[in-house]
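>>> Fold the following and give me the result.
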Amino acid sequence: MRRAGSRTRFLAFIGPGFLVAVGYMDPGNWATSIAGGSEFGYTLLAAVALSSLMAILLQSLCARLAVATGRDLAQACRDAYPRPVSLVLWVLAELAIIATDLAEVIGTAIALNLLFGLPLVWGVVITALDVFLILYLQSRGFRRVEAFVATMILVIALCFVGQLLLAQPSIAAIVGGLFPSPQIVTDERMLYLALGILGATVMPHNLYLHTGIVQTRAYERDARGKAEAVRFSTLDSTMALCFAFLVNASILILAASAFHDRGAGTVEDLTDAHALLEPLLGAAIAPVLFAVALLCSGLSSTVTATMAGQIVMQGFLRMTLKPWIRRLVTRAIAIVPAATIIILNGEAGAGELLVLSQVVLSLQLPFAVIPLVMFSADGTKMGALKAPSWVLWLAATTAAVIVALNTKLVLDHLLGG
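Alright, predicted model coming up:
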């Protein structure tokens, strides 16, 4: 009986992990993974795997912090730091959300173009209408939001399974790609794409999002209830992120197999990737599956980015906007540069902007990760739920690696590579 009760309680905690996981497979992730796979084959699979492990570790700290303190990451920063520091962190968090939204705008517009022939500029404008989708889902309850996102993730996964069956990638090459190569750090172009993968996988807004939505779960507030909540929330996010890793790896493997192995050269544009799939894989269904998965990716990611924006604004500023106002403001900020770049540079500019948005996310990441690690190591805040020393050491090492890689990228750029 007790085992059945435990399973039932765990089922109540399933959901937040998948809301977080969808951010790890957004359109920006597609751009970096396709560029990396088409140019360098399976080599950057190691970057996908390492980024996923970092994500699992950091999201477990998010769940622990939320349960132990009853605060989300934005609230914890506001409590701990002077107001000027807190405001800077708020601005950086908002920039990360805008960069995320930019990727969703472009990805959704490209998907609409591929499926229905809609011009990219009009697709970008139409993405503003997703506010009605969000309002509808939120009016139906939080579980409906989770169900929608989970359905989108399942569709994305099924589409990639179909494409991989057509591409028939080399199993030996996949296994070899999971082992890190020194070239990832020494080659500036490869490092740029690896950081894009890192920024698309370990996303700053997801850290704020997870610490907020974990608290939507009901659990006993005594020591035993909190410990169980941490365990179940961590298991939920770990399962969801393992699934997200399979999807992310599939994107890169598809690009490596379909483009790199077949000599198609570097493919940085999602539209080009779509156009090349049918002649290279020999099946008309391949590009359709690609476009459907891309559309589902953009729609599901837009929901979680909006929720993260609400948590960030309320946590840092104690300010609550109506969801539709918050959504329209954020999307308007993202639409302007997206439409401008598309008008000036066409589809190629949109692809480059997608990759750039993910590198921007990577550069913002330390400003969310470092406070998270510091709070998690604070015994006064965490009490009995403070993470084991080995977990904290791994988290600190993760933060140091992220800072070091970002510093190298910036210095390489400033010094001309």
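>>> C-alpha only now, for contacts and for neighbours.
Will do.
>>> by contact count, what packs against the longest helix seen in the chain?
Looking across the chain with DSSP state H, the single longest helix is helix 323-364. Where contact means 3 or more CA pairs under 8 Å, 6 or more residues apart in numbering; DSSP states H and E, helix 323-364 is packed against helix 27-40, helix 83-116, helix 120-126, helix 130-139, helix 188-201, helix 285-317.
>>> and if we set it to 6 Å?
helix 27-40, helix 83-116, helix 188-201 (3 or more CA pairs under 6 Å, 6 or more residues apart in numbering; DSSP states H and E).
>>> residues of the longest one that come out buried?
So that's helix 83-116. Within helix 83-116, the residues that count as buried by 16 or more other CA atoms under 10 Å are 86-87, 89-90, 92-114.
>>> and this one, so I can compare the two:
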Amino acid sequence: MTSDGTDVTADRNFEGWRRERGEASMSDVHASVAVTRSRSAFRRALAFFGPGYLVAVGYMDPGNWATSLAGGSRFGYALLSVVLISNIMAVLLQALCARLAIATGRDLAQACRDAYPRFLAWPLWLLAELAICATDLAEVIGTAIGLNLLFGIPLELGVIITATDVLLVLYLQNKGFRKIEAFIIALLGVIAWCFLIQILMARPDWGAVIRGFAPTTEIVNNPDMLYIALGIIGATVMPHNLYLHSGVVQTRAYGHTTSEKREAIRFASLDSTIALTLALLVNASILILAGASFNATGHTSVEDLDKAHMLLNPLLGSALAPTLFAIALLCCGLNSTITATMAGQIVMEGFIDIRLKPWLRRALTRFVAIIPAAIVTLLYGSEGTTQLLIFSQVILSLQLPFAVVPLVMFTADRKKMGALVAPRWISVIAALIAMLMIVLNLKLIIDVFSGSA
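A predicted model of the protein is given here:
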């Protein structure tokens, strides 16, 4: 029996694990949200409403803004198909994360640690930490730019201010994990309204928008377009989200029987699917706004967040548009830094089993991210930060297979998953997604080294 009350002897029924799970992920909030045993399926489903929105935050972070702005201003609506395909990939992969966590009691980091020998698990841990550093770099810079655009705060000072999100997480978590979820959902609502108003102001060509959701071979044949497309994939299907979801879904006290877990998988998957649909709308809105405001008016090189902010007023004829843009950016950055801090905790605990006090874990994760962000900001200022944001998202895309492949393998293994193993058709589609990512990444590497990208 672990300190959180979970019976680890159940692991012995699954022969695929090299070791028992040990203490649960995020043990201070593990199974802290009660699941009602009401006869109403709707009321039971409401208990699972929340974790999907924490995950959705990572699908609309400041790094995503940079790639979507670049894609929209350069290529109009052509990359909307990539946004849609990325979101479909995300829905399936996040559902597998929930399945893995609920079936085995392990987050993805713990599963890698318990399934692989150290010479494989430790490199996977280092790659996961690299992905979180790339994520934090984008989010800290994005938040600092948002503070600069709204309040005129210098970027260097803005980076330091982002450290206060640790205090916010600690305060909200002391009030209960539901408070964190409520705060993040409220900010997501603000973001959605900001973009809805801006889209109405921009008046895009809706026929061209609809055609943009149809895939085209030009994306693969054009190295510049492929580079941005991979950035969009990296910014949408983010590695740290896979670790995050498999951890936060375990905050629900869903029970221990197979039927209870099966229902929990269904409700958790529904929660993440609805939340990611909202993320799709926001991501598409960013690209549509860039296409309608910049590409359609001949401004095909708008990639910097501050430049986009500056041009919205004269192009849309309203001083409200740039203000809404800055508010949405700040909300995205604040939301993303909170969830990335949680993901860092899950990765640290899961892979190397380091157990620190909650405040120290979160402070360490946040301050480690601030150091490189501060250096980059001091060296480059506002100029060049967008290129770094895009590059960080490509790094995430390159790291994706190292998180996705283990996830697909674990959830398809009956010895590890028992009766809750993923259906064969889902495993096949997930494997095809992993293969597609690997092929696209190899092509990107070839293009970069050949000078084509």
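>>> What would you report as the TM-score here?
After superposition, the two chains reach a TM-score of 0.97 (TM-score structural alignment, normalised by the length of structure 1), with 416 aligned residues with a CA RMSD of 1.3 Å.
>>> Distance from the chain centre to the longest helix of structure 1, please.
15 Å (CA atoms, centre = their mean, to the nearest Å).
>>> What's the separation between the residue mapped onto D61 of structure 2 from structure 1 and A99 of structure 1?
In structure 1, the residue matched to D61 of structure 2 (TM-score structural alignment) is D26. Using CA to CA, to the nearest Å, we find D26 of structure 1 at a distance of 12 Å from A99 of structure 1.
>>> Same question for G315 of structure 1.
20 Å.
>>> gap between L120 of structure 2 and R74 of structure 2?
Taking CA to CA, one finds L120 of structure 2 at 40 Å from R74 of structure 2.
>>> Over to stretch 15-30 of structure 1 now: how far is its first residue from its last?
With CA to CA as the measure, stretch 15-30 of structure 1 spans 23 Å from end to end.
>>> quick one: buried residues of that stretch?
Quick answer for stretch 15-30 of structure 1 (16+ other CA under 10 Å): 15-30.
>>> List the neighbours of it that are in contact with it.
By CA atoms under 6 Å, 6 or more residues apart in numbering, the residues outside stretch 15-30 of structure 1 that reach it are 103-104, 107, 146, 200-201, 206, 236-237, 240-241, 244, 297, 301, 354.
>>> Just flag the most distant two among the residues you listed.
Largest separation among those by CA to CA: D236 and L354, giving 29.3 Å.
>>> More neighbours: those two, which one.
L354 (29 against 21; other CA atoms under 10 Å).
>>> Would you agree that one is in contact with V105?
No - using CA atoms under 6 Å, L354 of structure 1 is not in contact with V105; the gap is 9.6 Å.
>>> which residues in the stretch 151-300 of structure 2 form helices?
155-161, 165-174, 177-202, 206-212, 218-221, 223-236, 239-248, 258-293 (DSSP state H, counting those that start in this stretch).
>>> quick check, nearest of the contacts of stretch 15-30 of structure 1 to L277 of structure 1?
G107 (17.4 Å).
>>> what does L398 of structure 2 align to in structure 1?
L398 of structure 2 maps onto L363 in structure 1, by TM-score structural alignment.
>>> roughly how far apart are that match and L198 of structure 1?
For L363 of structure 1, the distance to L198 of structure 1 - CA to CA - is 10 Å.
>>> the more surrounded of the two?
Neighbours per residue, other CA under 10 Å: of L363 of structure 1 and L198, the larger number sits with L198, 29 against 24.
>>> got the contact list for the residue mapped onto that one from structure 2?
Using TM-score structural alignment as the criterion, L198 of structure 1 maps onto I233 of structure 2. By CA under 6 Å, 6+ apart, the contact set of I233 of structure 2 is S86.
>>> Mind doing that once more with 7 Å?
86, 397 (CA atoms under 7 Å, 6 or more residues apart in numbering).
>>> How much space separates it from S259 of structure 2?
35 Å.
>>> distance of the alignment partner in structure 1 of T135 of structure 2 from V355 of structure 1?
Correspondence of T135 of structure 2 to structure 1, assessed by TM-score structural alignment: T100. Distance, T100 of structure 1 to V355 of structure 1, using CA to CA: 11 Å.
>>> and what of L198 of structure 1?
From L198 of structure 1 to V355 of structure 1 the distance is 11 Å (CA to CA).
>>> thinking again about what came up before, what's the mean distance for the longest helix of structure 1 versus structure 2?
Superposed on structure 2, helix 323-364 of structure 1 shows a mean distance of 2.2 Å to its aligned residues (mean CA distance after the TM-score superposition for structure 1).
>>> Then stretch 395-414 of structure 1?
Looks like 0.6 Å for stretch 395-414 of structure 1 (mean CA distance after the TM-score superposition for structure 1).
>>> which residues of structure 2 does that stretch align to?
By TM-score structural alignment, stretch 395-414 of structure 1 lines up with residues 430-449 in structure 2.
>>> Same check on stretch 207-216 of structure 1?
Going by TM-score structural alignment, stretch 207-216 of structure 1 sits over residues 242-251 in structure 2.
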